[in-house]
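Novice: Here is a sequence together with a model predicted from it:
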Amino acid sequence: MTDLQTTDEFIAQASQMLGQRGFTTDTDTMQPWLTDWRGRYSGSALALASPANTDQVSDLVKLCAKHNIAIVPQGGNSGMSGGATPDMTGTSIILSLRRMNAIRQFDADTRSITCDAGVILQHLHEAAEAERLRFPLTLGGKGSATIGGLISTNAGGTQVLRHGTMRAQVMGLEAVLPDGQIFNSLTPLKKDNRGFDLKQLLIGSEGTLGIVTGATLRLLPEIAGRCVLWAGLDSLIDARKLLLACEKMVGERLEGFEVMPAHSLAAVLDHLPAARSPLQSAHNWNALIELVGTEDTIASLPDLAENFLSIALEKGIISDATIAANEAQAEQFWLLRDSISPAERAIGPAMQHDISVPVERMAEFVTETVPEVESRFPGTTAIAFGHLGDGNVHYHVLAPAGAIRGMWEENEGKEISSFVHDLVTQWGGSISAEHGIGQMKVMELGRLGDPASLSILRSVKEALDPQGLFNPGKLVPGTA
């Protein structure tokens, strides 16, 4: 049987299996899902499959294995590393989990929720809030990011400082393996010593080992209220001092601590005409701090925030500060932070690096390496913003004026990224803190990764996916 006959047979069987709503080869229907949201990666696909449940995913995977058809899993298509975009061969299918968007079970007593992989993060927040609970992970793309995608990339966000990454939120997991078997570990157990923790192996594997179809997630009691603070600082070193002082003074009431340089704030204010700077004067650095309170502690939160800022001012750690007067203003503060990436994208081309170094060295790393990058690549502007308390910042290098989008990234941009990743590695850090490896950084991981770690990655991939059909060319260096 020829390859064409095999492909035609696969399409016919998959169409019959999933129906008109669940399977299409229509180019126009597939087009929006063939390019990542940044516009950096585009591909082609044989078909777009949209199963309605886990059993259909399993049946489809078995059919793909039979016909040797590669699968690119996709959630909200809001990833940052091209991990959900097919290659240009047109021989793989996109497997979209967006139809699988049901809340399967909600247990307020155990503070857990079991849901399909296609549930959108914002909808999960709303479901939890309706029961006076909350899911302790959020990010700027919450309106499109899906639970399966967040698990597959072990997403971070702005609450990692207190609550950890997505890995810490997953109590149970359901996934379809490359041979079509359904791995069901949705029931949460506090103690389970039956060998490897397989759900943790699948979390962060970017669809290369299994397709996440469902999850049981932990919830927390809703907060009674919050205080959102904005402070202006002279340096990132001062921001680090402010973080340490905040952790010491407010303890577990510290929910988030984000930093952004003057350049990023100015870019956002230009991008959002209705936005206003929280402070009257500009500062080299800005810190966005969120404190939260329970029913027992909320009454004391405003005084605690005022005292903290007063002490920071007296010690010269900050130059100015303000506290959001109400919830609407608090949301406006966070909008400034969440709008940095689209604001900078509007400026022009940039190389974005999602990196981490040891927490205690991050301020020093940024302070020393920004001028080093700008000197090595004249005309560029290097900026860092994000989760200082996690040792994770988004380290962007903006192109010189007049650079042509697409062309610049493929030429000087790649050289810049290699240089930044070399610096990160020299400082004992990671070239991927929370966005995943995808196709963007797979070659860099192969170049800079620890040989023993890379050997284990490849061995696990080959053991679970011997045909190499699950998200080929992503995450694992040296695999097709």
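Specialist: Everything's here; your move.
Novice: from here on, contacts and neighbour counts on C-alpha atoms
Specialist: OK.
Novice: need the helices for the stretch 51-200 of the chain, in chain order.
Specialist: In the stretch 51-200 of the chain, the helices defined using DSSP state H, counting those that start in this stretch lie at 54-67, 121-130, 147-152, 160-163, 166-169, 198-202.
Novice: Give the other helices and strands that the third one contacts.
Specialist: Read that as helix 147-152. helix 166-169, strand 211-218 (3 or more Cα pairs under 8 Å, 6 or more residues apart in numbering; DSSP states H and E).
Novice: Same question for the fourth one.
Specialist: Other helices and strands packing on helix 160-163, by 3+ Cα pairs under 8 Å, 6+ apart, are strand 254-261.
Novice: Checking my notes, residue 463 in a helix, right?
Specialist: Yes: counting by DSSP: H, G, I helix; E, B strand; the rest coil, residue 463 is part of a helix.
Novice: okay, now it: neighbour count?
Specialist: Neighbours of residue 463 under the rule other Cα atoms under 10 Å: 11.
Novice: returning to what we had before: and among the helices and strands packed on helix 147-152, the most buried is which?
Specialist: Most buried of the helices and strands packed on helix 147-152 by mean neighbour count (mean count of other Cα atoms under 10 Å) is strand 211-218; its value is a mean of 27.
Novice: Can you name the residues in contact with the helix or strand just after it?
Specialist: Proceeding N to C from strand 211-218, the next assigned helix or strand is strand 220-221, under DSSP states H and E. Residues outside strand 220-221 that contact it (Cα atoms under 8 Å, 6 or more residues apart in numbering) are 111, 132, 133, 134, 135, 136.
Novice: cool, stretch 224-231 as well?
Specialist: Here stretch 224-231 makes contact (Cα under 8 Å, 6+ apart) with 278-279, 286-295, 298, 301-302, 305, 318-324, 330, 333.
Novice: residues in contact with the nearest residue to residue 59 once chain neighbours are set aside?
Specialist: Spatially, and ignoring its direct neighbours in sequence, residue 59 is nearest to residue 180 (6.7 Å; Cα to Cα, 6 or more residues apart in numbering). The contact partners of residue 180, by Cα under 8 Å, 6+ apart, come to 57, 58, 59, 60, 61, 62.
Novice: Structure two is appended below for comparative analysis:
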Amino acid sequence: MNPLLERLRAIVGAQHVITEGDLSAWEQDWRKRMRGKALAVVRPGSTQEVAAVVRACVEAGTSLVPQGGNTGMVVGATPDESGTQVVLSLTRMNAIRGVDAGNLTMTVEAGCVLQAVQDAAEKAGFLFPLSLAAEGSCTIGGNLATNAGGTQVVRYGNARELCLGLEVVNAQGDVWNGLAGLRKDNTGYDLRDLFIGSEGTLGVITAATLKLYPLPAATLTAWAAVPSVEEAVRLLGMAHRELGAGLTGFEMMGSFALSLVAKHFPQMRVPFHEQSPFCVLLENSDHESELHARVQFERLLETAMEEGCVTDAVVAENLTQAHQLWHIRESIPLAQAEEGLNIKHDISVPVSRIPAFCRETDDLLRQAIPGVRLVNFGHLGDGNLHYNVQAPEGGDPPAFLRDWEEKVNAIVHDSVQRSGGSISAEHGIGSLKVDKLPKYKDPAALAMMRAIKKALDPKNLMNPGRVVRT
């Protein structure tokens, strides 16, 4: 009998300590890149239970892997293969603790699914703007632990900018209640920002106070064909000037990325992808009226077409059409998976340097791999590209991944570094990039990160081997 397991059963209930049966939902990452083995999956139902679980694991010298919806892209929330780690699943902690309409905030538990938070905010008459493809299954705790981005960062910022406070269980099992929801609190180090983006390596986020916004009077979506990345960047500048804060989404998609959607999901009608090398998806959220929003949009697109940075465009006539356009964009990763194994990148580059980055990196990859197919799409509005690499048509995808992944990563990441960018824009570091970070992170910054990890988690029991190695 394992005394730790017995203690954990006493804390959360025997039915919430899972050691047998199919544990793949917790032990395998979403992309199926890794399958680990857990000592147990523990599902606490309250912050007090999380704290007790952490204390029990610390006393036993057992490491913990905090986990939300397990939708991460960098293998940051799955156990290793040792069979000695406890997966701490927060999905039972899914309560909306309250909405403070006067303060424009909502306090929710870490296991709340993002879509449930969006719906609760809308029911209360507000907008919670964090939006990403996995919103039906990812959780707020995971969103904050990875500082998730999504499609509306251009207006509202990453998850970090949408959070005013946290409740955290630290690596000693103590509870920090920082849920006050203050917009100004200048009383020392910003612990909230320290835990956001730390991927569970410093403590366990159990609840958060989130920013809310008034619901817009109208939200319109447009799809535009552009002749080049340079013209897409020029259109972005025009959209900022014309729409101001109303510009809430600006996505760029290469024609090959869109052709994969048309190929694998033929029921979708993908505008302009056969006639244009790139398309852009724009969203305009207006607080005056739909008429005002439409006039702004049409003026922007007319000017852009006159100046040659847009060759064709369509504005969604209703909400259904808008959803269909966004669904095309969100289906690119699924279509790419249907096409076969591929090499993914989540990079950010200053927007002004993106055209040069794409030209240089495209050329380097095509020289190295004749026939390589580039799946370039992402959040151009905030400089975040999902610059993915597909094997040549008719090739062997598993062999391509085995033979080329490290070489391709080096080409892309070196080009990112030369462009003054980051090798991880919104997906985090996890275990996939932890050994690459020392090459691309400033040495002084890396030393400070290691010092923080050692200070807050001296026994290295909180998600060890992720983000930074000590």
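Specialist: Sure thing, it's come through. This structure is a prediction, so every number in the text was calculated from the model and none was measured.
Novice: Please work out the TM-score for the two chains.
Specialist: Here the TM-score for the pair of chains, by TM-score structural alignment, normalised by the length of structure 2, is 0.97; 470 aligned residues with a Cα RMSD of 1.4 Å.
Novice: Now restrict the contacts of stretch 224-231 of structure 1 to buried residues only.
Specialist: Using 16 or more other Cα atoms under 10 Å as the burial test, the contacts of stretch 224-231 of structure 1 include 278, 286-293, 298, 301-302, 305, 318, 320-321, 323-324, 330, 333 as buried.
Novice: quick one, which of the helices of the stretch 51-200 of structure 1 is packed in tightest?
Specialist: Burial of the helices of the stretch 51-200 of structure 1 is given as mean neighbour count (mean count of other Cα under 10 Å); helix 147-152 ranks first at a mean of 30.
Novice: compared with structure 2, how much does that one deviate?
Specialist: Here helix 147-152 of structure 1, set against structure 2 after superposition, deviates by a mean of 0.2 Å using mean Cα distance after the TM-score superposition for structure 1.
Novice: what stretch of structure 2 does that helix fall on?
Specialist: Matched against structure 2 by TM-score structural alignment, helix 147-152 of structure 1 falls on residues 140-145.
Novice: again, but for stretch 243-262 of structure 1
Specialist: With TM-score structural alignment as the criterion, stretch 243-262 of structure 1 aligns to 236-255.
Novice: so the strand or helix carrying residue 327 of structure 2 versus strand 247-254, what angle?
Specialist: In the assignment (DSSP H and E), residue 327 of structure 2 maps to helix 319-330. Orientation note: helix 319-330 of structure 2 sits at an angle of 50 degrees relative to strand 247-254 (axes from the mean of the first three to the mean of the last three Cα atoms, to 10 degrees).
Novice: what about the strands in the stretch 301-450 of structure 2?
Specialist: 312-315, 342-343, 346-348, 373-379, 384-390 (DSSP state E, counting those that start in this stretch).
Novice: Now distance to residue 237 of structure 2 too, for these, in JSON lines please.
Specialist: Output for the strands of the stretch 301-450 of structure 2, formatted as JSON lines (distance: least, Cα to Cα, whole Å):
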{"stretch": "strand 312-315", "distance to residue 237 of structure 2": "17"}
{"stretch": "strand 342-343", "distance to residue 237 of structure 2": "30"}
{"stretch": "strand 346-348", "distance to residue 237 of structure 2": "18"}
{"stretch": "strand 373-379", "distance to residue 237 of structure 2": "14"}
{"stretch": "strand 384-390", "distance to residue 237 of structure 2": "16"}
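Novice: among these, which is nearest residue 96 of structure 2?
Specialist: Closest approach to residue 96 of structure 2 among these (Cα to Cα): strand 373-379, 29.5 Å.
Novice: The closest one vs structure 1 - mean distance after superposition?
Specialist: Averaged over the aligned pairs, strand 373-379 of structure 2 sits 1.5 Å from structure 1 after superposition, using mean Cα distance after the TM-score superposition for structure 1.
Novice: what angle do that strand and strand 247-254 make?
Specialist: Going by the same axes, to 10 degrees, strand 373-379 of structure 2 makes 180 degrees with strand 247-254.
Novice: Which other helices and strands does strand 373-379 of structure 2 contact?
Specialist: On a contact count with 3+ Cα pairs under 8 Å, 6+ apart, strand 373-379 of structure 2 meets strand 247-254, helix 255-264, strand 384-390.
Novice: got the helices of the stretch 51-200 of structure 1 as CSV, with distance to residue 393 of structure 1 columns?
Specialist: Compiled in CSV, those are given as follows (distance: least, Cα to Cα, whole Å):
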stretch, distance to residue 393 of structure 1
helix 54-67, 36
helix 121-130, 22
helix 147-152, 18
helix 160-163, 12
helix 166-169, 17
helix 198-202, 24
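Novice: do you know which of the ones you listed lies nearest residue 432 of structure 1?
Specialist: Checking the helices of the stretch 51-200 of structure 1 against residue 432 of structure 1 by Cα to Cα gives helix 147-152 as the closest, at 13.9 Å.
Novice: what do we get in structure 2 for residue 161 of structure 1?
Specialist: Aligned partner of residue 161 of structure 1 by TM-score structural alignment: residue 154.
Novice: whoops, I mixed them up, residue 172 of structure 1
Specialist: Using TM-score structural alignment, residue 172 of structure 1 sits opposite residue 165 in structure 2.
Novice: Which one of the helices and strands packed on helix 147-152 of structure 1 lies nearest to residue 12 of structure 1?
Specialist: Once those are compared by Cα to Cα, strand 211-218 is nearest, at 22.8 Å.
Novice: Check the burial of residue 174 of structure 2 by counting its neighbours.
Specialist: So residue 174 of structure 2, with other Cα under 10 Å, has 16 neighbours.
Novice: Residue 51 is in contact with that one, correct?
Specialist: Yes: assessed by Cα atoms under 8 Å, residue 174 of structure 2 is found in contact with residue 51 at 6.3 Å.
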